[in-house]
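# Need coordinates for the following:
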Amino acid sequence: MLNHVSQQFGLQVLSVNEVDDSHSSTVYKCTLVNGETVYLKIPFTKLKFKRELEAYEILKGSVSIPTLLDFWSGDEECPGAFLLSELKGTPLTSKDTPAVAYQVGVLQAKMHSIRPAAGQVLTGIKNEFPNWSTFVEQQFYSFAEDVRDILDEQLYNKAIEKYEEMKQQLPSPDGPSFVHMDFRPANIIVNNNKVSGMIDFESVRFGSTEIDFTKLYRDFLSFDVSLYNAYQEGYKSIRPLIDLEKVLPFYRFTDAFNSIGWCKRRGIEKNALFLEENLTRLKEWLL
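Got it, this is the predicted structure:
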């Protein structure tokens, strides 16, 4: 597949490395004969390809993202592929500074400031905002089919009860905004204490901003209150921030639950560590 796609773009490749921590596509970092570094990205499905393609057009000029150098719409063997420029740097970590956390807040708020354009026809990215609670519920109960096979019956029933109870306490949704749906450190690139931008748009929607804080909090903001405070300051410098204390408990709970279902779908053995982390999180909420 790699050779097949490389030929479509006419690349003269010197070396190739597959990128880790990419869960909805196969990504290769390619060093070309002329010394340039580019990325080849092959989404798992045609829908993910369409979403990503539309995202580059929507985000271009508003938010820092890789440059879309070229794309191929695929064939019977391949759902499509992208040729992308390199964002200099490495993924965000909990060791990064409050100054970086502030910039992450600015980046996310700029993305959330993007609203659906009147008359724009999209075939990949859906506007879920008008039926937001239904969208969240469908995701939860879809994963519940998989979670049922992992949890004992008593714990599973407690989780369902907890979900039904917590959803009643949510405020009105905030949007419609462009939401990443996978806004986590692995998808935020930092170079020399500056945020270079963000990557990976296979899961994007128009929806409520409330869903987009969970993974960032789980994997970055929760480690240090100074990061959390600086991030909020950065976000608020661009647009109002919803009351995270009201929405984070619900979305942290559903993230742990849905992630258990995700591990079942993607393979329990190869995702054993992530599964264990989320089982621990879920039990903390329920027990």
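# Every contact and neighbour count from this point should use C-alpha atoms.
Fine.
# Could you tell me how many residues sit around the residue nearest to R51 when sequence neighbours are not counted?
Excluding the flanking residues, the one nearest R51 by Cα to Cα, 6 or more residues apart in numbering is G124, at 4.4 Å. Neighbour count for G124, taken as other Cα atoms under 10 Å: 20.
# pretty sure G124 is touching F201, no?
No. G124 lies out of contact with F201 (Cα atoms under 8 Å); the separation is 11.0 Å.
# which residues are in contact with both of the two?
Overlap of the contact sets of G124 and F201 (by Cα atoms under 8 Å, 6 or more residues apart in numbering) consists of R51.
# Can you point out the buried residues in stretch 164-174?
By neighbour count with 16 or more other Cα atoms under 10 Å, stretch 164-174 contains the buried residues 167, 173-174.
# Next: stretch 11-20.
11, 13, 16.
# Tell me which residues are up against that stretch.
Applying Cα under 8 Å, 6+ apart, the contact partners of stretch 11-20 are 26-33.
# thinking again about what came up before, which members of the buried residues of stretch 11-20 occur in strands, if any?
13, 16 (DSSP state E).
# Columns distance to I260 on top of the buried residues of stretch 11-20, output as a markdown table?
Shown next, in a markdown table, are the buried residues of stretch 11-20 (distance: Cα to Cα, whole Å):
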| residue | distance to I260 |
| --- | --- |
| L11 | 39 |
| V13 | 39 |
| V16 | 32 |
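# tell me which of the buried residues of stretch 11-20 is nearest to N192?
The closest of those to N192 turns out to be V16 (Cα to Cα; 24.9 Å).
# Now the second one, please; I'll put the structures next to each other:
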Amino acid sequence: MDLLQQVIDKFKLNVLAVDNVPQSFSSTVYKIRLINHRTVYIKIPYSQAKLELEYTVLKRLRNELPVPEMLDYWEGNEEVTGALLLSAINGAPITEKVDIALAYDIGVHHAMLHAIIPNEQDFKSSVSNVYGQWTAFIKRLFYSFAEDVKEVIDPRLYEQSLKHFEHQLNLLPSPDGPSFIHMDFRPGNILVHENQVVGIIDFESVRIGAVEMDFTKINRDIFMKYPGTREAYQKGYESIRPLIDLQEVLPFYRFTDAFNSIGWCKRRGIEKHQAFLQENLAYLNDFLRTSDS
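Below you'll find the model as predicted:
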């Protein structure tokens, strides 16, 4: 039986139409229009660990942040890893230019996530706690992707990257946390309506860790593209909680993000992700050339 049909049957849905949701990299997501004209989403993560994590986090955050409501849950079988049935939020992922007002609101909502203090139950849950071994976690993540990066980039650039990583890792400030960190906080996972944030989605990579890694993708996709957004974001963020000195940590995390993203492209298919690969390769080259000059 078709995998999606299995899930539809499990959730007892009367379906009118099904649309694939693009730009979902760690799950298969479908937009489902029901006979009664209601819209819901089916999310089928690539692993049961990701399924359990998102299930846990959505339940934990539902009263703290604007997140999808979990309408149903299926733990899966031998063929399907399991699935979540999620409510629709009246908004769309950010695809247009981000202005000052929206950047401020993104800062507010990001800080709302970071301000949630993990409790004793959270530390016992499926959410991985890496805060106490933060440096080791960054190192493990970097070197796991290094195996893939090594097969893609010039050997001299590879060795230069490893050298830079080891040197800068020792210069990082004390980590800010422990906090819930999204790990994929980017425009595609921020839903907006009428230029305001109405939802945050995709929590299958959440960890309890240090907040500094969580600024990497909005720096890449918003701050570096739209002048003035970083300052506006900072004001919004600081209306909720203090913000670390971004300038002290962003260069290092932007570098590791570019390096790790090259490894991610290798794992997921170089041809399919060629544009993203070249973007990160160009950044890595420029960054190391500048930092060593």
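# Kindly provide the TM-score of these chains.
Remark: TM-score between the superposed chains equals 0.98 [TM-score structural alignment, normalised by the length of structure 1]; 287 aligned residues with a Cα RMSD of 1.1 Å.
# quick one on the thing from earlier: among the contacts of stretch 11-20 of structure 1, which ones are buried?
Buried among the contacts of stretch 11-20 of structure 1 (16+ other Cα under 10 Å): 26-31.
# from those, which is closest to A144 of structure 1?
Closest approach between those and A144 of structure 1, by Cα to Cα: T26, at 26.8 Å.
# Can you find the partner of P185 of structure 1 in structure 2?
Residue correspondence to structure 2 (TM-score structural alignment): P185 of structure 1 is matched to P187.
# Give the burial count for the closest residue to that match other than its chain neighbours, as a bare number.
Spatially, and ignoring its direct neighbours in sequence, P187 of structure 2 is nearest to I94 (4.9 Å; Cα to Cα, 6+ apart). Using other Cα under 10 Å, I94 of structure 2 has 17 other residues around it.
# right, and I94 of structure 2 touches V192 too?
Yes. Look at I94 of structure 2 against V192 with Cα under 8 Å: they come within range, at 6.5 Å.
# any common contacting residues for these two?
With Cα under 8 Å, 6+ apart, I94 of structure 2 and V192 have no common neighbours.
# counterpart of the residue nearest to P187 of structure 2 in structure 1?
In structure 1, I94 of structure 2 lines up with L92, judged by TM-score structural alignment.
# same check, this time on I8 of structure 2
Match for I8 of structure 2 (TM-score structural alignment): S6.
# list the contacts for that match?
Contacts of S6 of structure 1 by Cα under 8 Å, 6+ apart: none found.
# so where does it fall, helix or strand?
Using DSSP states H and E, S6 of structure 1 sits within helix 2-9.
# all strands for structure 2, in order.
Using DSSP E, the strands found in structure 2 span residues 15-20, 27-34, 39-45, 70-74, 83-87, 92-93, 128-129, 179-181, 190-193, 196-200, 207-209.
# What's the match for L171 of structure 2 in structure 1?
Mapped onto structure 1 by TM-score structural alignment, L171 of structure 2 lines up with Q169.
# swap that for K217 of structure 2, sorry
Looks like K217 of structure 2 aligns to K215 there (TM-score structural alignment).
# distance of the nearest residue to that match once chain neighbours are set aside from W285 of structure 1?
Nearest-residue entry for K215 of structure 1: R184, 5.3 Å, with adjacent residues in sequence omitted and distances by Cα to Cα, 6+ apart. Plainly put, R184 of structure 1 is 22 Å away from W285 of structure 1 if you go by Cα to Cα, to the nearest Å.
# More neighbours: which of the two?
A direct count of neighbours by other Cα under 10 Å for R184 of structure 1 and W285 places R184 higher, at 21 against 14.
# The more buried one: what's it in contact with?
R184 of structure 1 makes contact with 215-216, 219-220 under the criterion Cα under 8 Å, 6+ apart.
# Same check on K88 of structure 1?
Listed by Cα under 8 Å, 6+ apart, the contact set of K88 of structure 1 reads 189-191, 196.
# is it possible to export these to JSON lines including neighbour count and distance to S208 of structure 1?
Formatted as JSON lines, the contacts of K88 of structure 1 follow (neighbours: other Cα atoms under 10 Å; distance: Cα to Cα, whole Å):
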{"residue": "I189", "neighbour count": "21", "distance to S208 of structure 1": "24"}
{"residue": "V190", "neighbour count": "23", "distance to S208 of structure 1": "26"}
{"residue": "N191", "neighbour count": "15", "distance to S208 of structure 1": "30"}
{"residue": "S196", "neighbour count": "23", "distance to S208 of structure 1": "25"}
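# how about the residues you listed in TSV, adding distance to P98 of structure 1?
Listed next are the contacts of K88 of structure 1 as TSV, based on distance: Cα to Cα, whole Å:
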residue	distance to P98 of structure 1
I189	15
V190	13
N191	14
S196	16
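# on that earlier part again, TSV for the buried ones among the contacts of stretch 11-20 of structure 1, including distance to I260 of structure 1?
Below are those laid out as TSV (distance: Cα to Cα, whole Å):
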residue	distance to I260 of structure 1
T26	22
V27	24
Y28	27
K29	30
C30	33
T31	37
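# State the span of structure 2 onto which the biggest helix by length in structure 1 is aligned.
If you go by DSSP state H, structure 1 has its longest helix at helix 244-266. Under TM-score structural alignment, the counterpart of helix 244-266 of structure 1 in structure 2 spans residues 246-268.
# average offset between the matching stretch and structure 1?
Taking mean Cα distance after the TM-score superposition for structure 1, the mean distance separating stretch 246-268 of structure 2 from the aligned residues in structure 1 is 0.3 Å.
# coming back round to it: among the buried residues of stretch 164-174 of structure 1, which one lies nearest to L107 of structure 1?
D174 (17.4 Å).
# Not counting its neighbours along the chain, what's nearest the closest one?
Once flanking residues are discounted, D174 of structure 1 sits nearest to S208: 4.9 Å by Cα to Cα, 6+ apart.
# Now do the helices for structure 2: every range, in order, please.
With DSSP H, the ranges of helices along structure 2 come out as 3-10, 48-61, 100-114, 120-124, 134-149, 155-169, 216-218, 229-238, 246-268, 274-291.
# still on that earlier bit, flag every buried residue along the helix holding S6 of structure 1.
Residues 5-6, 9 are the ones in helix 2-9 of structure 1 that count as buried (16+ other Cα under 10 Å).
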